[in-house]
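# Okay, sequence plus prediction incoming.
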Amino acid sequence: MSFDSLGLSEPLLRAVNELGYTNPTPIQLQAIPAVLKGGDLLAGAQTGTGKTAGFTLPILQRLSSLAPASTAGGAKRPVRALILTPTRELAAQVEESVRAYGKYLKLKSTVMFGGVGINPQIDALKRGVDIVVATPGRLLDHMQQKTINVSQLEILVLDEADRMLDMGFIHDIKRVLARLPAKRQNLLFSATFSDEIKALADGLLDSPALIEFARRNTTAETVDQKIYPVDRDRKRELLMQLIRQNDWFQVLVFTRTKHGANRLAEQLTKDGISALAIHGNKSQSARTRALTEFKAETLQVLVATDIAARGIDIDQLPHVVNFDLPNVPEDYVHRIGRTGRAGAEGEAVSLVCVDEHVLLCDIERLIKRAIPQEVVPGFEPDPNAKPEPIQRRSGGQGQGRRGGPRDGEARRNGDGRHPTQGEAHGARPANSNGNGNGWGNA
């Protein structure tokens, strides 16, 4: 089935065709007609399934075909659609898609997030925009300063709602919802359907259509997963050997902490492998530069924390490396979902030391499969090594999964916000289940 059969207008089809897309993905086949009907939608889809086009295309279609309500005094165009995302990078990526798909329409859009000046965003709102893509914290700033008027909003999208809840944005989201008109179309997209997501959906959505493209907490079959057991102090050496021997390029590497990301990127650069780090403490310009170089394939390795990597969208990203396993097993699914997207093949490897055996067990229990292990000659782990407690992430807060906003855009000093919280999901001793130190217990 082609995009022509989904009821999209000629200007949208022309833009889609120019971007090189011919056949819609499964989530697009279901989401586009559902959104066009005007009802609420609850959609479950892993990252990389094409969900952004699944909601941006029908939103553009609806806004271009329906005349906006009249504004007071016939002034500027009103904000008619609001798309909330958890991170700056994802917000920028979604708004870029809105502009790309809507290039032949007369609709205007803008993106708003923290870490950058607020005045250009205010100027854009004064000129008038139809679609706003925003992170929750910066949107609330505009609402509190009365620089945005959402009284005529027609469509609300919560994109990657599970991540927004994980990052502690639930209270911000509720504050935003309280200021929106009651009559509107609501679209909620989430990679997982936790009890908290279901509770949010129950309070937000009215008789929604339900689309669940991927089973809950599953990994793509196109991703080749592998575990490399290694001693904790030899991870960097093993990573360098894997990159060099396999001639890997465009490698996305995940670390548990911001400090660890900085240190690893610096060490790789010293060893002749071009690398940059992105995380919540990096300036927006530094994050943008790193992503631009990585996408352009002029940067070999991008080292990231979970939150900073959330908005990375690269077609056919070949390699994801878990330098550290995540404390929360669901984050493993999100991490390796950066590769093997939309049917493409990808490779996800994890460098696992004795400290991380419990984390590995949690991951395998979640995805309901054992991940193959391979010991690299010369990097055999010490069978007598004792597990050590995994250190909490940088910042030392040690807060739980929902202890407050933790994205780099959330609550920064300098624009009326409190200091950024740590990126931790919380940590626990790696040997808390008493498994001891042998790989046979992993």
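Right, received. Where do you want to start? Residues are numbered from 1 along each chain as shown.
# okay, CA-based contacts and neighbour counts for the rest of this
Noted.
# So the residue nearest in space to the middle of the chain, which state does it fall into?
For the chain, residue 310 is the residue whose C-alpha lies nearest the centre (C-alpha atoms, centre = their mean; 2.7 Å). Three-state call for residue 310 (DSSP: H, G, I helix; E, B strand; the rest coil): helix.
# ok, it - contacts?
Residue 310 sits next to 87, 89, 90 when contact means C-alpha atoms under 8 Å, 6 or more residues apart in numbering.
# how about 10 Å then?
Applying C-alpha atoms under 10 Å, 6 or more residues apart in numbering, we find residue 310 in contact with 47, 85-90, 160, 163, 304, 334-335, 338, 407.
# before we move on, what about residue 147?
Contacts of residue 147 by C-alpha under 10 Å, 6+ apart are 119, 121, 122, 123, 125, 126, 139, 141.
# by contact count, what packs against the helix or strand harbouring residue 57?
Following DSSP states H and E, one finds residue 57 within helix 51-65. Helix 51-65 sits against helix 10-18, helix 26-36, strand 41-44, strand 81-84, helix 88-101, strand 131-134, strand 155-158, strand 185-190, with contacts defined as 3 or more C-alpha pairs under 10 Å, 6 or more residues apart in numbering; DSSP states H and E.
# hey, which of the ones you listed is tucked in deepest?
strand 131-134 (a mean of 26; mean count of other C-alpha atoms under 10 Å).
# And that one, what does it pack against?
Packed next to strand 131-134, using 3+ C-alpha pairs under 10 Å, 6+ apart, are helix 51-65, strand 81-84, helix 88-101, strand 109-112, helix 136-145, strand 155-158.
# same thing but at 7 Å, please
Secondary-structure packing of strand 131-134 (3 or more C-alpha pairs under 7 Å, 6 or more residues apart in numbering; DSSP states H and E): strand 81-84, helix 88-101, strand 109-112.
# Confirm that residue 125 sits in a strand.
No. Counting by three-state DSSP, residue 125 is located in no strand; its state is helix.
# Count the neighbours of it for me.
Burial of residue 125 is recorded as 22 neighbouring residues (other C-alpha atoms under 10 Å).
# related to what we said a few turns ago, could you dump the contacts of residue 310 to a markdown table with distance to residue 281?
A markdown table is the format used below for these (distance: C-alpha to C-alpha, whole Å):
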| residue | distance to residue 281 |
| --- | --- |
| 47 | 24 |
| 85 | 19 |
| 86 | 16 |
| 87 | 13 |
| 88 | 13 |
| 89 | 14 |
| 90 | 17 |
| 160 | 22 |
| 163 | 19 |
| 304 | 11 |
| 334 | 21 |
| 335 | 20 |
| 338 | 22 |
| 407 | 9 |
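# try this one side by side with the last:
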Amino acid sequence: MLDVFKEKFAAAGFTELSPIQTAVATPMAEGTSVLGLAPTGSGKTLAFTWPMLESIRVGEGTQAMILAPSQELAMQTTNVVRDWAKLIDAKVLAITGGANVKRQTEKLKKHPEIVVGTPGRMTNMIADGKLKLGHLKLMIVDEADELLTDETLDQIREILDATFAETLQLGFFSATETKILDELPRWFGQKVEKIDVRAIDQTQGVVRHRTMEVGNRNRVDLLKRISRVDRLRALVFFNKMQELQHVSLELRHQHVSYVALTSNQRQVEREKALRLFRQGKVELLLTTDLAARGLDVPELPAVINYQLPKDVTTYIHRSGRTGRMGAEGLVLTLGDDHDIRDFKKMMKSTEYEIKPGYLVDYKIVDTKPAKVKPTLTFDHPSSVEEATNGRHRVEGAGHPDTVKRGAKPSRAVPVKADTFSAPKKHKGHNKHSKKKGMRKKNRDRFSKS
């Protein structure tokens, strides 16, 4: 590691490299193509950033490219790499979809040493002759298990065809392993050294994995209540855009503090949503797996699976957004009894310790609370919870939410617990009695006259 990097590393409060950073340093410095497998939040970005920057020659054109599956991850990586690259006066440019093409083209004329972006925009810029890769020496494929599929795999191979290097050094990094990662030599025509530190990496903090049983009709209300937990900010994951939009409207109607991050938003909107969430100005960030892939939100307290992850790999990447670099975290998975049963069956082969969780007094607890008997009587029993201001509200496994919203309590009369009989009517309270008395009084007065 260069001396300027060591000084910055120490100034940031780090005392030692993470396992993946240690393991890939020598092979990458020697020009070896590598596959780096490490848990989410274990420092993979810096693992390839330092060796890459040490091989850069400032002023000799674009020499390194980093590919990411989303605009957000590309911008996040750009910021990290740029922060270190300025120590050696190297230029870093983000080339992503959704951004202004003319502005990117103008910046390319300054010949940045490193470009970071999404495969689609990269191939377009190459095809238009705006991005030239004659000096490219290294290509990094981040979140490789996601990128090396279908259309993006073809785009990455197109980018390789546009290079002139006989042996381009490659770096593939991922938190999970898929079949294609075992077939890299066949797809890219060169030997790739596999470096897997997942079994020895201990950088992740303590993360609680909990389920909460709730019916579909009451799931939005439960999410609203969870958002009120003290010091809780959460990434809320959805499988379908339609459901995300529906929940977004419901939360807006209920005045819940949230933002949404979706692939069909403009880049300005996406950047604003992330900024507000990272600054702690909103409690919830609604998103999909693709939009949030690889995102780093420092000290994120929680992840909520509003819809069940489709497989174990998806769960690993979702839960990896919390508990990063030693911080504590919480992962909540919501669903009805069938959902929770299917989810536990899917996760049975993993080492995650998944338990029921409960929302009590705006805290997430592991102990199932005892039921509290009501002490007031109401015209509508559904008003009990609202009248007690939620003091005995219990959400979670075995506690479906059956209380209607918006109900107002009527006048209450102290009675014994479990008694919901209406107060008895007293004699003389007939609604016609007053008019009947007035008529009699008038007859008596006229008869006297």
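Received it, and whenever you're ready, just let me know what you need. Since the model is a prediction, treat every value here as computed from it, not as a measurement.
# quick one: TM-score?
In this superposition the chains share a TM-score of 0.76, using TM-score structural alignment, normalised by the length of the first structure; 365 aligned residues with a C-alpha RMSD of 2.6 Å.
# Select from the contacts of residue 310 of the first structure the one having the most neighbours.
residue 86 (32 neighbours).
# For that residue, list the residues it contacts.
Applying C-alpha atoms under 7 Å, 6 or more residues apart in numbering, we find residue 86 of the first structure in contact with 135, 160, 163, 164.
# Make JSON lines from these and add secondary structure and distance to residue 250 of the first structure to it.
Converted to JSON lines, these look like this (DSSP: H, G, I helix; E, B strand; the rest coil; distance: C-alpha to C-alpha, whole Å):
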{"residue": "135", "secondary structure": "coil", "distance to residue 250 of the first structure": "27"}
{"residue": "160", "secondary structure": "coil", "distance to residue 250 of the first structure": "24"}
{"residue": "163", "secondary structure": "helix", "distance to residue 250 of the first structure": "25"}
{"residue": "164", "secondary structure": "helix", "distance to residue 250 of the first structure": "27"}
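# what's the closest of the residues you listed to residue 275 of the first structure?
residue 163 (26.3 Å; C-alpha to C-alpha).
# Tell me which residue of the second structure lines up with the closest one.
Residue 163 of the first structure maps onto residue 146 in the second structure, with residues paired by TM-score structural alignment.
# count of neighbours near residue 310 of the second structure?
11.
# Map it across to the first structure for me.
Looks like residue 310 of the second structure aligns to residue 327 there (TM-score structural alignment).
# quick one on the thing from earlier: which of the helices and strands packed on strand 131-134 of the first structure sits closest to residue 257 of the first structure?
So among those, helix 88-101 is nearest, using C-alpha to C-alpha, at 18.7 Å.
# Now the closest one on the second structure. Mean distance?
Mean deviation of helix 88-101 of the first structure from its aligned counterpart in the second structure after superposition (mean C-alpha distance after the TM-score superposition for the first structure): 0.8 Å.
# Distance of the alignment partner in the first structure of residue 238 of the second structure relative to residue 247 of the first structure?
Matched by TM-score structural alignment, residue 238 of the second structure corresponds to residue 255 in the first structure. Distance, residue 255 of the first structure to residue 247 of the first structure, using C-alpha to C-alpha, to the nearest Å: 21 Å.
# which of the two has more neighbours?
Between residue 255 of the first structure and residue 247, counting by other C-alpha under 10 Å, residue 255 is the more crowded of the two (22 against 8).
# Where do the strands of the first structure begin and end?
41-44, 81-84, 109-112, 131-134, 155-158, 185-190, 209-212, 223-229, 251-254, 275-278, 301-304, 319-322, 346-352 (DSSP state E).
# Could you point out which of those sits nearest residue 359 of the first structure?
strand 346-352 (9.4 Å).
# Which positions in the second structure sit opposite the closest one in the alignment?
By TM-score structural alignment, strand 346-352 of the first structure lines up with residues 329-335 in the second structure.
# Then stretch 39-48 of the first structure?
So stretch 39-48 of the first structure sits over residues 32-41 in the second structure, by TM-score structural alignment.
# hmm, who's touching that stretch?
20, 169-176, 192-198, 204, 320, 324-325.
# repeat that for 6 Å
With C-alpha atoms under 6 Å, 6 or more residues apart in numbering as the test, stretch 32-41 of the second structure has contacts from 169-175, 192-198, 320, 324-325.
# The match of residue 238 of the second structure and residue 305 touch, don't they?
Yes. Counting by C-alpha atoms under 6 Å, residue 255 of the first structure does reach residue 305; the two are 5.5 Å apart.
# mean shift between the match of strand 346-352 of the first structure and the first structure?
Looks like 0.7 Å for stretch 329-335 of the second structure (mean C-alpha distance after the TM-score superposition for the first structure).
# hang on, the earlier thing: where's the match of residue 310 of the second structure relative to residue 263 of the first structure, distance?
20 Å.
# and what of residue 33 of the first structure?
47 Å.
# Over to residue 233 of the first structure?
Distance from residue 233 of the first structure to residue 263 of the first structure, by C-alpha to C-alpha: 13 Å.
# Looking at those two, which one has more neighbours?
Neighbours per residue, other C-alpha under 10 Å: of residue 233 of the first structure and residue 263, the larger number sits with residue 263, 14 against 9.
# separation between that one and residue 210 of the first structure?
For residue 263 of the first structure relative to residue 210 of the first structure (C-alpha to C-alpha), the value is 44 Å.
# got it, and residue 154 of the first structure?
Residue 154 of the first structure is 20 Å from residue 210 of the first structure, by C-alpha to C-alpha.
# Between those two, point out the one with more neighbours.
residue 154 (23 against 15).
# And the more buried one? What does it align with in the second structure?
So residue 154 of the first structure corresponds to residue 137, using TM-score structural alignment.
# just residue 199 of the first structure next, same as before
The criterion is TM-score structural alignment: under it, residue 199 of the first structure has residue 183 as its aligned partner in the second structure.
# now that match: how far from residue 66 of the second structure?
21 Å.
# what's stretch 290-299 of the first structure aligned against in the second structure?
So stretch 290-299 of the first structure sits over residues 273-282 in the second structure, by TM-score structural alignment.
# Over to the matching stretch now: how far is its first residue from its last?
9 Å.
# Could you pull out the buried residues of it?
The neighbour-count check on stretch 273-282 of the second structure (16 or more other C-alpha atoms under 10 Å) flags 273, 274, 277, 278, 282 as buried.
# For it, what is the distance to the chain centroid?
12 Å (C-alpha atoms, centre = their mean, to the nearest Å).
# coming back round to it: so which of the strands of the first structure is nearest residue 11 of the first structure?
Minimum separation from residue 11 of the first structure across those (C-alpha to C-alpha) falls at strand 109-112, 16.6 Å.
# Could you check how far the nearest residue to residue 56 of the first structure once chain neighbours are set aside is from residue 328 of the first structure?
Excluding its sequence neighbours, the residue lying closest to residue 56 of the first structure (C-alpha to C-alpha, 6 or more residues apart in numbering) is residue 98, at 6.1 Å. Using C-alpha to C-alpha, one gets 32 Å for the distance from residue 98 of the first structure to residue 328 of the first structure.
# Good, wrapping up.
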